[in-house]
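A.B. asks: coordinates for the following, if possible.
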Amino acid sequence: MAVSAENKRRLVTAALVGPAAVWLFTFLVLPFTAVVIFAFGERAPEGGYQPAFTLAQFANLGARSAAFTNTLTLAPIGALACLLIAYPVAYYLAIKADQKYRMFLISLIVIPFWTSMLVRTYAWMYLLGARGIPHLFELAGIDDVRLLNTPGAVLLGIVYGYLPLMILPIYVSLEKLDRRLLDASADLGATPLSTFFGVTLPLSLPGVMTGVALVTILLLGEYLIPQLLGGGKVFFIGNALVDLFLQSRNWPFGSAIAVTLVVVVVAVLLVAMRIAWRVSGSRQVDLI
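C.D. replies: Okay, here's the model as predicted:
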């Protein structure tokens, strides 16, 4: 029996989408469903999960308020710091840099990703530790300089680790910019500053929002940088989750925090998409 063209299209679509759908359902939907179920349970006497239906875990979120405060403070600040550094770099690469050197300069931004984040963070531990930068201050006669295990060290690690993820989306947005618009603005008598704020910045905002959303969402679940550069004194939500699941074995409370984190991430993404859509008007905006 012949298969109609419409059925063929459906079969092809199912063949293409099916494996990804099964993968996402198995490794995303099912685990998150289990986490949601755990969040409404109770901690067993010996640790782990005990079936129940209670909101006590969510009511107890204030017990980890420091982790939420640090995360919701340092993550946006870190994303903003990345943006302030990344935009001039991306602007230079897309607008000012010579075409024959552009790919080389972009490679210099990407190369740090070839090294493990753990190794790079350990390098910063040495630089910020007693035998690193503070030792140079001591040689200059400035004693008791403490850089490691502080919010500043965590913020520095955040900017260092996530800066390329901010540069690349902005660069792509600026690289697609129609240069004739810049020339037209100049021909109409606009100053370079007016052209930047009136043409360049608005047209690059979708890339800016993509970078901000990407970096902020990843930072909300960050564990390694606060653990190593914060020395256990600057807790993020990721650190709290590791403690609750692996050490305290309070799976329901950890699940409640994880569910709350997912809600925050979704809220950040929706806000970023709405802002980017309003800024871009009818143009398509992809944040992820």
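A.B. asks: C-alpha from now on. contacts and neighbour counts both.
C.D. replies: Fine.
A.B. asks: contacting residues around Leu228?
C.D. replies: Thr121, Tyr122, Met125, Asn149 (Cα atoms under 8 Å, 6 or more residues apart in numbering).
A.B. asks: 10 Å instead, please
C.D. replies: Leu118, Thr121, Tyr122, Trp124, Met125, Leu148, Asn149, Ala153, Val154, Gly157, Val234 (Cα atoms under 10 Å, 6 or more residues apart in numbering).
A.B. asks: one more, so I can put them side by side:
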Amino acid sequence: MARTRRRARFTGYWLMLPSALWLALFFLVPFYSLIAMSLYDPEGSSLTGYDMTWHFANYVDVVQAYWRPLLRSFWYAALATLGCLLLGYVLAYAIAFKAGRWKNLMLVLVIAPFFTSFLIRTLSWKLILADDGWIVNTLQAVGILGPDGRLLATSFAVVMGLTYNFLPFMVLPLFASLDKIDHRLIEAAGDLYASPARGFFKVTLPLSMPGVVAGTLLTFIPAAGDYINSELLGSPNQRMIGNVIQNLFTNQGDYAAAGALSMTLMIIITIGVVLYIRRAGTEDLV
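C.D. replies: Predicted coordinates:
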């Protein structure tokens, strides 16, 4: 009997072992390698090799050298997250409360873009916003853009690409949160003479806050580190921090600076996420 209990007690740990090994192999080991890389001697190179000198000044150097694309990345990610929140909330609300028997179909349409390559979806926006495309021609015809005006290779194009590509990450958590709301609570707000707008801000929006917080995190974090949209839809003036890191790793071979910049981005995002969650007070995220 005691032996059976002992086996049952350790069964959970044995079941966790494969995922723990996977996590250690593909997260902890690369994470340790990245930390070590960020502390390499900056005088080294990919040809001569790097020495581990615990050079913490790498972090100061990369912030001083690349603070502009770092701030630009957070600004673009914030704008894209706001755009996803406004568009995604309306879409998630419609699916949760108005779609009826079409709910499942609309959810499939939300996730359908994931069946297409991220790169192809971004290239499609390059065609849509092209200088000779119908959008630019229409805006020029109505006078919104000048004769030489353009949308491609601008901040607008980069933010639109980010908004489009990460919109499903906002819609799905919002839908999951809205779909759990008891409709009787909304009806009770109307019975208590609350207008539809007041009922929304007093009942629906507060109850959907876990979805809002989860959606903004799932959108902002990958958008801040993205480099595909700024590479294809922007110009050197719209370079984001992901482009800088990719260039340092693959073109310049400056692994110390690339590692330090990657760790800096990770640290800033982690601190921001912790403060955001504490400020939002969303213990019900799970």
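A.B. asks: superposed, what's their TM-score?
C.D. replies: Laid over one another, the chains give 0.92 as their TM-score (TM-score structural alignment, normalised by the length of the second structure), with 280 aligned residues with a Cα RMSD of 1.9 Å.
A.B. asks: preserved in the second structure, out of the contacts of Leu228 of the first structure?
C.D. replies: Here the contacts of Leu228 of the first structure are checked against the second structure with both residues aligned by TM-score structural alignment, their matches' Cα atoms under 10 Å, and the contacts held in both are Leu118, Thr121, Tyr122, Trp124, Met125, Leu148, Asn149, Ala153, Val154, Gly157.
A.B. asks: isn't the second one up against Gly157?
C.D. replies: Yes: taking Cα atoms under 10 Å as the definition, Thr121 of the first structure is a contact partner of Gly157 at 7.0 Å.
A.B. asks: which of the contacts of Leu228 of the first structure are buried, as a ChimeraX select command?
C.D. replies: Here is the ChimeraX command that selects the buried residues among the contacts of Leu228 of the first structure (16 or more other Cα atoms under 10 Å):
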select :121,124,125,148,149,153,154,157,234
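A.B. asks: let's see which of the kept ones among the contacts of Leu228 of the first structure end up in helices.
C.D. replies: Leu118, Thr121, Tyr122, Trp124, Met125, Ala153, Val154, Gly157 (DSSP state H).
A.B. asks: re the thing from before, just put the contacts of Leu228 of the first structure in CSV and tack on distance to Pro19 of the first structure.
C.D. replies: Below are the contacts of Leu228 of the first structure laid out as CSV (distance: Cα to Cα, whole Å):
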residue, distance to Pro19 of the first structure
Leu118, 32
Thr121, 36
Tyr122, 39
Trp124, 41
Met125, 42
Leu148, 46
Asn149, 45
Ala153, 43
Val154, 39
Gly157, 37
Val234, 41
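A.B. asks: can you give me the end-to-end distance of stretch 89-109 of the first structure?
C.D. replies: 10 Å (Cα to Cα, to the nearest Å).
A.B. asks: sorry, that was for stretch 219-237 of the first structure
C.D. replies: Note: stretch 219-237 of the first structure ends 10 Å apart using Cα to Cα.
A.B. asks: what does stretch 40-60 of the second structure give?
C.D. replies: Across stretch 40-60 of the second structure, first to last residue, Cα to Cα, it's 14 Å.
A.B. asks: and stretch 183-199 of the first structure, by the same measure?
C.D. replies: The straight-line separation of the ends of stretch 183-199 of the first structure (Cα to Cα) is 11 Å.
A.B. asks: chain center to stretch 94-103 of the second structure, what's the gap?
C.D. replies: The chain centre lies 26 Å from the centre of stretch 94-103 of the second structure; the measure is Cα atoms, centre = their mean, to the nearest Å.
A.B. asks: quick one: buried residues of it?
C.D. replies: Neighbour-count burial for stretch 94-103 of the second structure [16+ other Cα under 10 Å]: Ala94, Ile95, Ala96, Ala99.
A.B. asks: what do you get for stretch 267-279 of the second structure?
C.D. replies: Under 16+ other Cα under 10 Å, the buried positions of stretch 267-279 of the second structure are Ile269, Val273, Ile277.
A.B. asks: residues near Gly149 of the second structure, how many?
C.D. replies: Using other Cα atoms under 10 Å, Gly149 of the second structure is surrounded by 14 other residues.
A.B. asks: one more: Pro42 of the second structure?
C.D. replies: By other Cα under 10 Å, the residues close to Pro42 of the second structure number 20.
A.B. asks: do the same with Ala75 of the first structure
C.D. replies: Neighbours of Ala75 of the first structure (other Cα under 10 Å): 23.
A.B. asks: so which of the buried residues of stretch 267-279 of the second structure belong to helices?
C.D. replies: Of these, the ones assigned to helices by DSSP H are Ile269, Val273, Ile277.
A.B. asks: and the residues you listed as TSV, adding distance to Thr81 of the second structure?
C.D. replies: What follows is those, written out as TSV (distance: Cα to Cα, whole Å):
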residue	distance to Thr81 of the second structure
Ile269	14
Val273	14
Ile277	16
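A.B. asks: for the longest helix belonging to the second structure, packing partners?
C.D. replies: Ranked by residue count and defined by DSSP H, the top helix of the second structure is helix 57-93. The elements that helix 57-93 of the second structure packs onto, with contact taken as 3 or more Cα pairs under 10 Å, 6 or more residues apart in numbering; DSSP states H and E, are helix 29-38, helix 103-111, helix 155-179, helix 209-224, helix 241-247, helix 255-280.
A.B. asks: thinking again about what came up before, quickly list what's touching both of Thr121 and Gly157 of the first structure.
C.D. replies: Leu224, Ile225, Leu228, Leu229.
A.B. asks: so what's Ala153 of the second structure up against?
C.D. replies: Residues in contact with Ala153 of the second structure (Cα under 10 Å, 6+ apart) are 126, 129-131, 230-238.
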